[in-house]
Structures are given as C-alpha cells and as structure tokens.
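Novice: just the structure for this:
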Amino acid sequence: MLHLLKRLHMFARDRRGAIGVIFGLMLIPITEIAGVAIDYSNAARLNSRLKAAADAATLSAVRDIAMGVSTTTAYNKAQDVFKSDLYRTASLQNATISFNTVTQPKLYTTTGTYSAQVATYFAKIIGVPTVNLGGTSSASFKRPTYKNFFIVVDSSESMGLAATTADIAKMQANTPDTCALACHTTEIVGYQSNELYAKALGVTTRLDVVKQTLKNIFSYIQTNSASGFFRFGVYAMREKLTPLNPTRSLSTLSSDYSNLSLVVDNIGLTATMSGLYGMTYLRSSLASVLADIPTSGDGTTAATAENYVFILTDGVNDVSDGDTAYNKASVVVCPGSTHCTGPIDPTWCDAFKTANATVGVVYTTYLDVGIHYPTHVAPFASQIKPKLTSCASTGYFYEGTQGSDISNAMLTLFMQAIGNVRLSN
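Specialist: As a prediction, this is how the structure comes out:
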C-alpha cells in the first residue's frame, strides 16, 4: 500500500510531457478560432463585392430618375444591375436591395439598402451557420438644367490664320504674297486663293480648329444621357457680307448633334466685298443674334432654359464705305478711309447680360503676321483683350493663340457651362 501511494505521489509531481498535454487540449479551440477567422475574412471580402454591386445599382437608379425615367422602371433596372454584378458570387445567399429617392430642386438622392448572407465553414461548429452582411449606398445626381447655347463664330478672313507657328511659316514660304492667312477665298475672282494653298499644304487654320472643337463638343454631349438638356444655335459671319445683315443663322436651336456637326462643317471663310478683306461686323452681328434669344429662365424646363452666348473671335471690328454711323461707333483707325477698324466695344454685350444671358468669349489672339496689321490693328491691339474681357460675363473669358490653346479654351468654356453633370457616391 505504501509503495502504491509513493508511486502516485511521484506521478503527481512529474512535469515531463505537460506541454504536449496542454497543446493537445488547446488544439481544438485554436483550430476553431482560426477557422472562424477564415470565415469572417471571407465574409468581409464578399461584403466588398456586395457593396460594389449596390453602389452600381444605386448610381443607375438615381441617374435614370433624374433623367425623367419613372421610379418603377429605374428601380427595376437597378435591381438587374445589382443581380448582374453578383451573378458569379454564388457564396452570397438571399442578396437583396431596396431603394428610396429623395428629391430636392434639381438634386436627386437615392439610397440603396442591401443585405445578404454567407455560409460559414468553421463557425457553424459553434452554432453560427451564416454571417449577415448589409449596409447602405447613397448616390446623388444634380440634374442638368436646360440650357440654350448661341454660338457666334467669327469666320472673317483673319480667322484663316494658320493655327500653329509651323503652319504660319509654311504658308509664308509657299504663297506668292507670303501670306500667313488663308485669305482671298475661292469665291474671289482675279485673286489667287490662299485658301486653296492652305488646303493643298495640309495647313490647319484657326477656323478649322474652332470647327473641329465644336464638333468634338457635340460628340461629347451626345454620348451623355443628359444631351436633351442642351440646345445649340450656330451663327457665322455671312459669306457675302452686307452691313445691314451681317450674320447668317446656320441652325435654329437644336439638340440634333449629328446635324449640328454637319452645320458646323458648312462654315467657311468669309468671301470678301472688295477682293481684299473679309470683314467682321461685330456690333450688328451681335444685335441680330440678340433678336433670336428667348427669355432666360431658371433652367427647370426647356421653356425656361438658361441662355448662353459664346463668341469665338479675334475681336477686331470692321467698317467699310457705305456703313452707317451705327457701325462706325467702333472706328479707331481708317488708314485708307475706306476700310476702318477698331476693337469690340464691350457695351455691345450688355444687352445679352440685361436679358440674363451669360456671355462667354474665346479670344483667338490677333497676331502680328504682317499684311495689314501695322496699319489696321497695331494702333489698338493692346485694347482688344481688355475689351473682350469686359464683354464676357465674369469668369467666362478665355484666350488661345496656337491651335491647341484655342481648342482648350473652347473646351474649358463649354465645360464650365455644362460640367455640372456629376455623380457622387
């Protein structure tokens, strides 16, 4: 008996192999904890997928509703977007989303409330067969306001200036009169057409840049579902100018952007009255555009659209023999007494502002390339930019010299006006 008790006492005091015993006892909970961690890591990954699908669906819903689609139709489409994004995520069970939209003046906010479950592999051993996922996604869409754009393109022969320094040099090197402008158009009998030289040499003129940029803008708008909110009227200085009717309306207000692009293609350099000049009658031109502008509104409907007048010009106004005092108000120099010139008078733009229209100006810098610049432009050249700046509404004046500068100035001006189409998540 004493021997047995001694053995038992020695066994109780023996610590050899304790770590193995303890590890064996702890292995089960350690394994379970690791398994639960894997389950919840998988759930977090799937929750990110679920949220991404909810974000896409909510954005789809709010955009469609803001564009006039019925709530039922928009929500059904958004449900399809949600399901489509989760199509290959079989681990998610009972994935659902519901929507609610709050409307404020010109601002729509849709909230998507989503939920789903994901089965566990290890946590179910401790009585947790699934993990619940869910959350909300919110998207806002500032509905575009209806806007009318009246685009006035200076197509006088000074806009035939080659658009880059390299092309200016090319024109001067390859024309009989070393003219850097595509002046003297094909319509002038008895004069060599520098316009044909420009085309044959592959020279891009400033007018070419303006036209291409307008078409790019139309293409950009056409790809957005908001395109119906923007209408354009395109104006150009008449090909055959008369002082009493100097502006030709090339299109009425339209949102047919494909047709508008064709209209822009038809803008050509002005044929001249005297065989020497393609003139720009800015004052009477702007006055005739004013007559076409409807009453400006808050942009809530097409009938109450906001109005914008965008003038693309080098800012020099011409006056010739036979013009009335109405046009001669701008005269600064008359070197030959038959062809007078001067800078735009910013007060000519005031009528647009009084009518609550926003006036935007892109100034295609008038460069000294010889020809008639010393006599007809140099005396007032320093006044052109300040006067055009005053003509424009605050913050709506831009300038471009080279072709890319002109294009970027135009794009910046237009995006400033239409760039309020934004989605936020």
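Novice: hey, let's count contacts and neighbours off CA atoms from now on
Specialist: Noted.
Novice: could you report the neighbour count for residue 225?
Specialist: Residues contacting residue 225 under the criterion other CA atoms under 10 Å number 11.
Novice: structure for this one too, so we can compare:
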Amino acid sequence: MRIFGRFVADRSGNVGMITALLTVPLVGAAGLSVDFSHALSVRAQLQAAADAAAVGAIAQSSDAVATAMTMTGNGPIPIAKTDAHNIFFSQMSGETGNLPVDLTIDVTKTSNTLNSTVSFSAAVSTSFMQILGQTSMKISGTATAQYQTASFMDFYMLLDNTPSMGVGATADDVSKLQAKTGCAFACHQMDQASNNYTAAKSLGVNMRIDVVRQATQALTDTAKNERVTSDQFRMGVYTFGTKAEDAKLTTISSLNSNLTQVKAYTDAVDLMTIPYQNYNSDQLTSFDSALTQMNTIIEPAGSGNSNTDRQKILFFVSDGVADAYKPSSCTKKTTGGRCQEPIDTSFCKPLKDRGVKIAILYTTYLPLPSNSWYNSWIKPFQSEIPTRMSDCASPGLYFEVSPTEGISAAMKALFLKTISSPRITS
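Specialist: Sure, this is the predicted structure:
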C-alpha cells in the first residue's frame, strides 16, 4: 500500500507530460500562421490577375468596346467574357499556373456604360495544418471595372468666311499685305482683276480663312484617328456664302461619316467674294441669321449612346464681330442701320435649349490701330468680343487662339476636349 501511495503522490513527470500534450497545438498554431501567409500571397496574385482581366476586357481598344458601340440595346457581351478569361490565365505563373481556379465573369452594357466583374475562388494546399487534418484553405476575391463608351457625335462646322477673315493670319502677314496694298484685309473684289486677294496670293500671304480651311481639313484626320467605329463621328461643313450677292448659310459638305470625303469637299472653303468695295455697306456677317439657320439644320440632340441617338455639336470658328443690317436690336451703336457688334448671345440660347453643345474657337480679332474705321467702330467694344464668344459657348468648350498661335493645334485641342469622356474606374 505504501508503494501505491508514493506513486499516486509523485509529481515529478508533470512538465514532460504537459509539454507532450501541448506539442500538437503549438505546432498547429505555427503551421496556421505559415499556411495563412502563403494563402494570402496566392490570393494577392489571383486578385491582381482578376483586376487585369476586369479592366482589360473593357479597355478602350478592346473588342468589347467595339461590340458595345454597335449594340442598339443593353445586354451581355460574350466576347468580353472570353477576353477576360484569357487575360486572367495569362497572368498565371509558378504555383498559380497549376492551381485550379473557379472563375465567374460578367460583362454587360447598360446605356453607354460597360460593367465588368471578375470573381475567383480556389483551394490552396496547406503544409503544417495537415497535422490538424486541414489539407487546404479556401480563398476568393472579386474585381470590378467600369467604362463609358465614347459617344456618337455629329459636328456641324460653321466657318466664318466673311471679308474680315481675309485679314493676314499673322502679324507678319498683315505687315506684308499693308506694305503692298495699304490694307490689312485681302478683300476678294470681283470688279478688279488685281485686288487685295490676288495680291495676298502673289505675296504668299496666309489669310485667316486659309488657316481655318487647313485646320478643318486636319481635324478630319484627327477625328479618323480618334474614332472607335467608322461611324462614331460625322461632320458637316458650312460657311456664310461664296459671294456677297447671295450671302446665306452655305453647305460645303453635308453631314457625313466619310471624313475623307468631307476633307476633300472642304477645299472649297474660301473667302467670300464681293462685287465691289463697300458692297451692301459691308453688311455681310450676320451671326444672327447663321445661328438661326443652323438651328433648323441641326437635328434633335441625343445622348450619344448609339449611332441613332447622337450628340450634336456646333463647332463655330470666327473672329467674333458681326456686321449686318440690324437697325432696331443691335447691342451697339449703328450707322444707317448697319450693326457692328460682338456676337449676340441670345441667338446661341435656342441651340443650347435643344441640347446642342456649342464649341467655339475664337480667332482673336486683330486690333488695327492705324485704321480709322476700326478705331471708331470696333475698338470701343474690342474687350467684349472674347467675353461674348465665351458666353455663347457651352461650359468648357471655348478656346481663343491669337494670330501667333496655331489655329490647327487649337482646333484639335478643342475637338479632343469635346469628345473626352470618363474612362475606366475599378
């Protein structure tokens, strides 16, 4: 009995027994940390692949965007799911290259927005946790992206080709013309075989109308390079008339998605001819009439979400000074009913009220301090010209370019600003 009592009372092996009992959970805990860190690393790689797939499937140059712009309604885009799948697995390498992954992809168009969702799940094998009977850990994640498709747009290019646009394009051109003719304007006067217009041509002087024509043609090339589909942009080109005797809104090129053809037609843009000096008291620049007529030509404005629901943009290029018979409603003083004034913005409002955007490229009206007519009639409101032009333009779509700057570059910058739209967000 004493031997049994001593055995029961003996505590000398407790530490060893407790250590043995704790070994399994301690090893399991350490293994959990290692396996968990490994699983997080694998998940990070898969998440990066999912991000790339969600974004890449609806990138600007993707088949999904091109397909979406041909769709007349909403719905899924199967080709985007294929692209997302391929992009995801192209990111796999090393361990992830052999890892079975369940992938769920959804790409749909709603209005002009593409929504992309890529979800993944996988089982990552464990090492140390197998001691506790857990052979794998589940990981999962989701990536989303959104893209607004480029809008379908119609551009109505209203180009001021009235006699004031015959001024030299730069200060140097003005000086050359004044030295030869005594005048800064290359008036295309038809009663004289030799006139300021022919003098400008012989001197190699660039008139402002020349630069505007060239800039418009260059813009058709920009539009071709920027479009996603062949019919995304359409352009029409209009002037104030080819001759003063029939001064009215004139179609140089009707609205057309064949931008190469529009470019060719724009060769016809030139300075309005006049039969003789001071014809019709030089009242040949009626912005009121041009804007009113454009309002009848421009079709109802749409959202731009499809080729049958297009945004409408009036792209107006001018030096901003109207000169027309307007005896009772002119915003400045008149002489014999002749009204010389900055653009009357009340004629811009009807277009805006219909949802038409107005983009204005103001080609700075050159001060002519040695010209008595300028000093008497234009100089008093010279500072108001850009303000009125800016007020006529839709928010953010006004650009002024001075004679020493590039009209072509300015026109391109204004065009790119007009077509810009939100991009991918994820």
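Novice: need the TM-score from the superposition.
Specialist: In this superposition the chains share a TM-score of 0.69, using TM-score structural alignment, normalised by the length of structure 1; 387 aligned residues with a CA RMSD of 4.6 Å.
Novice: show me which helix runs longest in structure 1.
Specialist: When structure 1 is parsed with DSSP state H, its longest helix is helix 18-66.
Novice: starting at the chain centroid, how far to that helix?
Specialist: The chain centre lies 41 Å from the centre of helix 18-66 of structure 1; the measure is CA atoms, centre = their mean, to the nearest Å.
Novice: and residue 142 of structure 2, what element?
Specialist: Counting by DSSP states H and E, the element that carries residue 142 of structure 2 is strand 136-148.
Novice: now for whichever helix or strand comes after that strand, which elements pack on it?
Specialist: Sequence order places strand 153-159 as the next helix or strand after strand 136-148 of structure 2, per DSSP H and E. The contact analysis (3 or more CA pairs under 8 Å, 6 or more residues apart in numbering; DSSP states H and E) places strand 153-159 of structure 2 against strand 233-239, strand 250-256, strand 311-318.
Novice: circling back: the helix or strand just after the longest helix of structure 1 vs structure 2, average distance?
Specialist: Next along the chain after helix 18-66 of structure 1, taking DSSP H and E as the criterion, comes helix 71-85. Its matched residues in structure 2 lie on average 5.0 Å from helix 71-85 of structure 1 after superposition (mean CA distance after the TM-score superposition for structure 1).
Novice: taking helix 18-66 as reference, get the angle to helix 71-85 of structure 1.
Specialist: Angle of helix 71-85 of structure 1 versus helix 18-66, following axes from the mean of the first three to the mean of the last three CA atoms, to 10 degrees, is 140 degrees.
Novice: contacts for the helix or strand following helix 71-85 of structure 1, please.
Specialist: In the C-terminal direction, the helix or strand that comes right after helix 71-85 of structure 1 (DSSP H and E) is strand 92-104. Applying CA atoms under 8 Å, 6 or more residues apart in numbering, the contact partners of strand 92-104 of structure 1 are 46, 54, 58, 62, 75, 79, 82, 108-119.
Novice: and residue 120 of structure 2, how many neighbours?
Specialist: By other CA under 10 Å, neighbour count at residue 120 of structure 2 equals 20.
Novice: quick one: residue 222 of structure 1 and residue 257 touch, right?
Specialist: Yes: shown here, residue 222 of structure 1 and residue 257 form a contact pair, counting by CA atoms under 8 Å, at 6.5 Å.
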